[in-house]
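Student: Got a predicted model here, sequence first, then my questions.
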Amino acid sequence: MILLGSLINGLAIVLGSLLGAVLRNISEQMKETVTKGIGLGVLVLGIQMAFKTSSFIVILISLCVGAMVGEGVGIEDKMNVFGLELEKRYAKPGSNFAEGFITAALIFLIGSMGIIGAIESGVANNHQTLFTKAVMDGFMSIMLTATLGVGVLFSAVPVFLYQGIIAVAASILMRYIPKELLDVLMEELSAIGGLMILGIGLNIMGITKIRVSNYLPGIPILILIVTVLFYF
């Protein structure tokens, strides 16, 4: 079953969010300390991933051009509007539903683990990587929900769709992509994803407020540049 890994990942986020909702009565001091701990872990993960690049110039160009596209389209604003619409339907007024949805979705979506795991699911029907990611996301969703609210639960939907689409596409398209190109793409995608995750970590720590969503167009731009360089 190609979508098994994506399904388990989504269910882990739902279960973790439900448990986090039960733990909402834990002290604010504990929430803050654990959240900052998650932020530190996300920072380290982002740094580790960012160093995997073999062409920093390509990463920088992709990130900057992607930021221009993202700011022009207003991806961050649209995600906020979407989260606020969900908040009107499912959350109490004044809650931080939108922040929880967006923060969790970005943390769970960005990174090579989900991409590589989805590709493995689609190409080899191997779900081990996504199962591992499910464990990580499940534990992180507990604290994110306890801190940011029920909006985290709804991030399971884009996670399932995103990874599921990659898995299905991989099962069809990967047979036409040379292994050498695929290896380079995974390396550079990991690096640009690491920089975005680093921004998320800084946001969680409260150090700054980076509109990370607006960098997302940098991913397809990176794929295009790497592919062109590979063939030419």
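Tutor: That came through, no problem.
Student: contacts and neighbour counts: CA atoms only from here.
Tutor: OK.
Student: Going by length in residues, pull out the top helix of this structure.
Tutor: In the chain, with assignment by DSSP state H, the single longest helix is helix 179-205.
Student: helices or strands up against that one?
Tutor: helix 28-50, helix 56-73, helix 97-109, helix 112-124, helix 218-231 (3 or more Cα pairs under 8 Å, 6 or more residues apart in numbering; DSSP states H and E).
Student: adding another structure so you can compare the two:
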Amino acid sequence: MVGVGTLLNVATVLIGGSLGLWLGGRLPERLRQTVVAGLGLFTLAYALKMFLTTQNSLVALGSVLIGALLGEWWRVEDGLQGLGRWLESRFARQESPAGSQRFVRGFLTASLVFCVGPMTILGSIQDGLSGNYQTLAIKSVLDGFASLAFASSLGVGVLFSSLVILVYQGSLTLLAAQIQQIISAPMMTEMNATGGVILMAIAIGSLLEIRPIRAGNLLPALFVAPPLVWLMSRFGLY
């Protein structure tokens, strides 16, 4: 079973996103832009806080560089965009090219924001090992409010990010016992710090729109961090 916390998270995203779609036409464009900008600034600040938990910034640097190489090689961002387009063609009405781009952007932005971060990893592990879903419950409330703001600005693609949450968090919960045995506290710390860098990319590229960044291609960095911590500790560098 994927876990109560994950199901709660999916429900809040669907409810919040549906409210956002309903209110979208009633919200002034300036208000929507300001809300998304506020979320972007908060995401940037929270990402910086995550990064500052690192005990060795070289781990985050190495993880991001190696993860970026792997992500570009595996074309993770293209895969996520392809999934978004498939979902659009399967479930959404056909729109103009601008509308299609908006759907994919909403799906990508919401999926990455909702699935990258310490609360996702820690909450899923807690839910899987002990049934304690309090961390995911807190995350669900935050994601619900965020999905309302995202959907009012970015459209129906935000709702389909709930599928990514279901698969990603559900998989982490099911594998929690194995993950907990493999990942040590220092590894978790550096995964969180690396996740902070990725969240900065999301804030700058998707939410604040300062410059385009293929944040999806940075996701492999999360899985590079633990073995990098292990390797550096073997040579006394961590």
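Tutor: Everything's here; your move. These numbers were taken from a predicted model, which means no experiment stands behind them.
Student: before we move on, the earlier item: among the helices and strands packed on helix 179-205 of structure 1, which is nearest Ala169 of structure 1?
Tutor: helix 112-124 (7.4 Å; Cα to Cα).
Student: equivalent range in structure 2 for the closest one?
Tutor: The alignment of helix 112-124 of structure 1 onto structure 2 (TM-score structural alignment) covers residues 118-130.
Student: Give me the mean distance between the matching stretch and structure 1.
Tutor: Compared with structure 1 after the fit, stretch 118-130 of structure 2 shows a mean deviation of 0.9 Å (mean Cα distance after the TM-score superposition for structure 1).
Student: measure Ala217 of structure 2 to Met50 of structure 2 for me?
Tutor: Check again: residue 217 of structure 2 is Asn, not Ala. 19 Å (Cα to Cα, to the nearest Å).
Student: I'd assumed Phe97 was in contact with Leu148 of structure 1.
Tutor: Yes. Here Leu148 of structure 1 reaches Phe97: they are 6.9 Å apart, a contact under Cα atoms under 8 Å.
Student: For the two, indicate the residue with more neighbours.
Tutor: A direct count of neighbours by other Cα atoms under 10 Å for Leu148 of structure 1 and Phe97 places Phe97 higher, at 27 against 24.
Student: Show me what that one lines up with in structure 2.
Tutor: Under TM-score structural alignment, Phe97 of structure 1 pairs with Phe103 in structure 2.
Student: gap between the closest residue to its match other than its chain neighbours and Ser111 of structure 2?
Tutor: Leaving aside its chain neighbours, Phe103 of structure 2 sits nearest to Gly157 (4.6 Å; criterion: Cα to Cα, 6 or more residues apart in numbering). As judged by Cα to Cα, Gly157 of structure 2 and Ser111 of structure 2 stand 10 Å apart.
Student: Settle it for me: which of the two has more neighbours?
Tutor: Comparing Gly157 of structure 2 with Ser111 by other Cα under 10 Å, the one with more neighbours is Gly157, at 28 against 23.
Student: Now do the same for the more buried one: its match in structure 1.
Tutor: Under TM-score structural alignment, Gly157 of structure 2 pairs with Gly151 in structure 1.
Student: how many neighbours does Leu228 of structure 2 have?
Tutor: 19.
Student: What is the equivalent residue in structure 1 for it?
Tutor: For Leu228 of structure 2, the aligned residue in structure 1 is Ile225 (criterion: TM-score structural alignment).
Student: thinking that match is in contact with Val58, fair?
Tutor: Yes. Using Cα under 8 Å, Ile225 of structure 1 is in contact with Val58, at 7.5 Å.
Student: who are the neighbours in contact with Ser18 of structure 2?
Tutor: Leu148, Ala151, Leu159 (Cα atoms under 8 Å, 6 or more residues apart in numbering).
Student: By neighbours, which of those wins?
Tutor: Going by other Cα under 10 Å, Ala151 tops the contacts of Ser18 of structure 2 with 29 neighbours.
Student: pretty sure that residue contacts Leu21?
Tutor: Yes. Contact criterion Cα under 8 Å: Ala151 of structure 2 and Leu21 qualify, at 5.6 Å.
Student: Figure out which of the helices and strands packed on helix 179-205 of structure 1 is closest to Met205 of structure 1.
Tutor: Per Cα to Cα, nearest to Met205 of structure 1 of those: helix 28-50, 5.4 Å.
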